[in-house]
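1. no FASTA, just this:
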């Protein structure tokens, strides 16, 4: 019998916790927001649907230690598969969101928003440290957040979800990344006036990047590393791997490498590992292009890895 999923969603006010709950509800989860903590286990015991429960500093009786002890008791039940998701955003992003919505911070209703943010960060720090998934929404558009939640919680797949992401270094490393590759040493299309306004999704940019004499070597070494690491991740029970490729602007070189990786994932021979690789999934996201409003037309793709005979 497959354990029933129970997702506790917590995090900072304004960081997207409610949006995550709505996505989970759309996926068929029974979603309950901010119930008294003492009722959490009773709510989980009812029904047979997967459950998503929102918990934050506004919850009656909120205490990080109580949340953690509740989570530990749920994990003792072999019929359940509990996970803790923490929604985070940096102070600048939270301040901007509270300013745009003109809302008061729930922990500082009569004071400064920045003080409420600091207080909430301190209160929830123990939860962030042990969360199964920390989602940094500082620069994440809602469609990208939805795809991230769907790829992890839509169903119980046999294999691993591999998330490929391009990004620009000046905007910070993706906090969710398991592996990061730096493409800044490749020649930069930004300095070509014709290529500058284009992106790594365009054929001209792709050809320019791949014409670098070191591109083929670099790309081949990335593939070789993935052939080694992905089966080992799966053997250790890891279900989600985020592979990030960065360049200076996050528009040209990293985008091209991520697109090429996505197209090559199907042909990667991962060796005779004894793993069932029929339901591995790959998703693609271009962080800086999403922020700039460039449409990312690469939907999640279910791929089949063929094990190589020894």
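-> Yep, it's here. Every value quoted in this text rests on a predicted model; they were computed, and no experiment measured them.
2. drop to CA atoms for contacts and neighbour counts, all remaining ones
-> Noted.
3. How many neighbouring residues does the nearest residue to residue 66 once chain neighbours are set aside have?
-> Among residues not flanking residue 66 along the chain, residue 37 sits closest, at 7.7 Å (C-alpha to C-alpha, 6 or more residues apart in numbering). Using other C-alpha atoms under 10 Å, residue 37 has 19 neighbouring residues.
4. isn't residue 37 right up against residue 64?
-> No - counting by C-alpha atoms under 8 Å, residue 37 stays clear of residue 64, with 10.4 Å between them.
5. Report the contact partners of the residue nearest to residue 66.
-> Listed by C-alpha atoms under 8 Å, 6 or more residues apart in numbering, the contact partners of residue 37 are 55, 59-62, 66-67.
6. what's the closest of the residues you listed to residue 11?
-> Among the contacts of residue 37, residue 55 lies closest to residue 11 (C-alpha to C-alpha), at 7.9 Å.
7. And here is the other one:
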């Protein structure tokens, strides 16, 4: 199973397994929650037969499985006998932290549905202590924020190459048609010189060379591009480090025809030249083709 990365996620209830699963799904892992341990070897076999379609897997196995959880060690031994490699991530937290989290969410502890939370925590620690010794990674989430836990998981379960594969989309748009709802950051370029007022350029988009030359010749455009490029160059690596899987950069002008198209293209080229996985989408050019040209 060298071509499949299998991560078994377990640990204390309330220690952050749900957040780990969400992060790993964003990283491209196929995750299954609360899988009976006896099914793990069969699931591993199915993954190896998927012809590479399933090559990163996260399986959550914890005390919710009740009596099934007791078979986890046997399932792991069966995996090893069959030659499958796996990693085990064990999440834990202090009693104080777990109690606080249960009180905040008003949930019952699975080991003490009708009793005190601390009693459930104590029983669970005793029950899963033997599993902890098999973990390849142990994370204490007591002092970790959601963002820090996400960053830690991203670092552990993606290669350096994979961490550089955040999907970036640069979108040009016209404020006339509304700001893209999924934008992570928005730049308003309506202050740049407008080709709309040059008769020979009015009906041509910002993707046309002569329109781009007109916009670029002004010092304010060059100064802006220097500033925004530095800003984006600073942000993107930090978003990747934080574990963000998708980034939408929106560039807006009045109609989405000239200035936003040109600037979006320049940002796209800069990111592409740095090796990022990036796409460009000129959202509102179609409006300007179907209608009379609007100020852009």
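-> That came in fine, so what should we check first? Remember, predicted model here, so these are calculated numbers, not experimental data.
8. TM-score for this pair?
-> Remark: TM-score between the superposed chains equals 0.50 [TM-score structural alignment, normalised by the length of the second structure]; 162 aligned residues with a C-alpha RMSD of 2.6 Å.
9. What lines up with the residue nearest to residue 66 of the first structure in the second structure?
-> Aligning on TM-score structural alignment places residue 37 of the first structure opposite residue 37 in the second structure.
10. Just say helix, strand or coil for the spatially most central residue of the first structure.
-> Closest to where the C-alpha atoms of the first structure average out (C-alpha atoms, centre = their mean) is residue 148, at 4.9 Å. Using DSSP: H, G, I helix; E, B strand; the rest coil as the criterion, the local structure at residue 148 of the first structure reads helix.
11. now the helices: where do they sit in the stretch 1-150 of the first structure?
-> In the stretch 1-150 of the first structure, the segments counted as helices under DSSP state H, counting those that start in this stretch are 17-26, 40-45, 64-75, 91-101, 113-130, 142-153.
12. hang on, the earlier thing: what's the counterpart of the residue nearest to the centre of the first structure in the second structure?
-> Per TM-score structural alignment, residue 148 of the first structure is aligned with residue 152.
13. distance of its match from residue 24 of the second structure?
-> Distance of residue 152 of the second structure to residue 24 of the second structure, computed by C-alpha to C-alpha, to the nearest Å: 11 Å.
14. same check, this time on residue 134 of the second structure
-> Distance from residue 134 of the second structure to residue 24 of the second structure, by C-alpha to C-alpha: 21 Å.
15. Neighbour count for these two, which is higher?
-> Using other C-alpha under 10 Å, the more surrounded residue of residue 134 of the second structure and residue 24 is residue 24, with 23 against 15.
16. who touches the more buried one in this structure?
-> Counting by C-alpha under 8 Å, 6+ apart, residue 24 of the second structure makes contact with 31, 58, 153-154, 157.
17. Longest helix of the second structure, counting residues only.
-> Counting residues, the longest helix in the second structure under DSSP state H turns out to be helix 219-242.
18. Give me the range in the first structure that the helix or strand following that one lines up against.
-> Per DSSP states H and E, the first helix or strand lying C-terminal to helix 219-242 of the second structure is strand 246-253. Using TM-score structural alignment, strand 246-253 of the second structure lines up with nothing in the first structure.
19. And for residue 161 of the second structure, the neighbour number?
-> 7.
20. next SSE after the helix or strand containing it?
-> Element membership of residue 161 of the second structure [criterion: DSSP H and E] is helix 160-163. Proceeding N to C from helix 160-163 of the second structure, the next assigned helix or strand is strand 167-174, under DSSP H and E.
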